[in-house]
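Chemist: Based on what follows, work out the 3D shape:
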Amino acid sequence: MTTEFALDLRLARRKAGYTQGDMAHLLASHQSAVSDLELGKIRPSLEQIIELSLIYGRSFESLFGELMAERRKLLKKRLSCLPDLGKQTAHTFNRPASLERLKRRLAKPSKNGGA
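Modeler: A predicted model of the protein is given here:
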């Protein structure tokens, strides 16, 4: 995880006036885990992402735009080298259209900077 995310998380906490101990209590975690999040050593769990969004009153994308951009880039790379299907069957009929929709979604820049 990059430093920008960690700094944003730390800044949001400080702006709100919370201590790392406060955040640890609210997240049902340990102060060291909050520190690790703010240093970029670990990524938050899905539950923590939801709780952080609620605590700071920010949308997922505004809080985690950088992470969204990183995942978007990786998905684009994986999509570009997805193996051909070979023989189409009834259960793979929608695959080409679904892959095209995914490609279009990944090409769109995010509203909140998650490019």
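Chemist: From now on I want contacts and neighbour counts done on CA atoms only, so please keep to that.
Modeler: Noted.
Chemist: I would like the residues contacting whatever helix or strand Leu11 lives in, please.
Modeler: Secondary structure assigned from DSSP states H and E places Leu11 in helix 3-16. Residues outside helix 3-16 that contact it (CA atoms under 8 Å, 6 or more residues apart in numbering): Thr19, Gln20, Met23, Leu37, Glu38, Leu39, Gly40, Tyr56, Leu63, Phe64, Glu66, Leu67.
Chemist: let's see this one next to it:
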Amino acid sequence: MTTQFALDVYLARIKSGYTQSDVAHLLDISRVTISRFERGNSEPSLQDILALSLVYGRSFESFFADKLRRRRQRLLKRLQNLQPLTQPTTKHANREANLQRLARRLEADLAIHDWA
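Modeler: So this is what the prediction gives:
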């Protein structure tokens, strides 16, 4: 996990007033594991991330805002370089419309979050 994620998890716990032991008990993991998450020395499982989101009252996305921004930018760039199909068939009928929708959605998300 990134240092930013570790810092976010740490600050969420401090802001909530919980101890590492409190969070460890709620997630049914060891206090040492919580400490490792907060120092960026261990990657939480998806289940742990979901539980942390619930415990701290934060959206899943809020823990990964920076990663999502970079991924949106990368997808948008790759989308612009996607090659057209040489022999489209009926099973590809929605491809172009969906690619355009994806591009608009990525651009809108980047603009909304001022991440462009």
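Chemist: if we can go back for a sec, in structure 2, point out the residues matching the helix holding Leu11 of structure 1.
Modeler: Mapped onto structure 2 using TM-score structural alignment, helix 3-16 of structure 1 spans residues 3-16.
Chemist: once aligned to structure 1, how far is that stretch on average?
Modeler: Mean deviation of stretch 3-16 of structure 2 relative to structure 1 after superposition (mean CA distance after the TM-score superposition for structure 1): 1.4 Å.
Chemist: do stretch 101-111 of structure 2 as well
Modeler: Stretch 101-111 of structure 2, aligned to structure 1 and superposed, deviates on average by 2.3 Å (mean CA distance after the TM-score superposition for structure 1).
Chemist: roughly how far out does that stretch sit from the chain middle?
Modeler: With CA atoms, centre = their mean, to the nearest Å as the basis, stretch 101-111 of structure 2 stands 16 Å off its chain's centre.
Chemist: that older thread, how about the match of helix 3-16 of structure 1, which residues are buried there?
Modeler: Neighbour-count burial for stretch 3-16 of structure 2, counted by 16 or more other CA atoms under 10 Å, picks out Gln4, Phe5, Ala6, Leu7, Asp8, Val9, Tyr10, Ala12, Arg13.
Chemist: do stretch 94-111 of structure 2 as well
Modeler: Ala103, Leu106, Glu107, Asp109, Leu110.
Chemist: Secondary structure class of the fourth one, three-state.
Modeler: Classification of Asp109 of structure 2 using DSSP: H, G, I helix; E, B strand; the rest coil returns helix.
Chemist: Please report how far Ala108 of structure 2 lies from Leu99 of structure 2.
Modeler: When distance is defined by CA to CA, to the nearest Å, Ala108 of structure 2 is 14 Å away from Leu99 of structure 2.
Chemist: Oh, that last question was meant for Arg72 of structure 2, not what I typed.
Modeler: Distance, Arg72 of structure 2 to Leu99 of structure 2, by CA to CA: 14 Å.
Chemist: Now for those two: what residues contact both?
Modeler: With CA under 8 Å, 6+ apart, Arg72 of structure 2 and Leu99 have no common neighbours.
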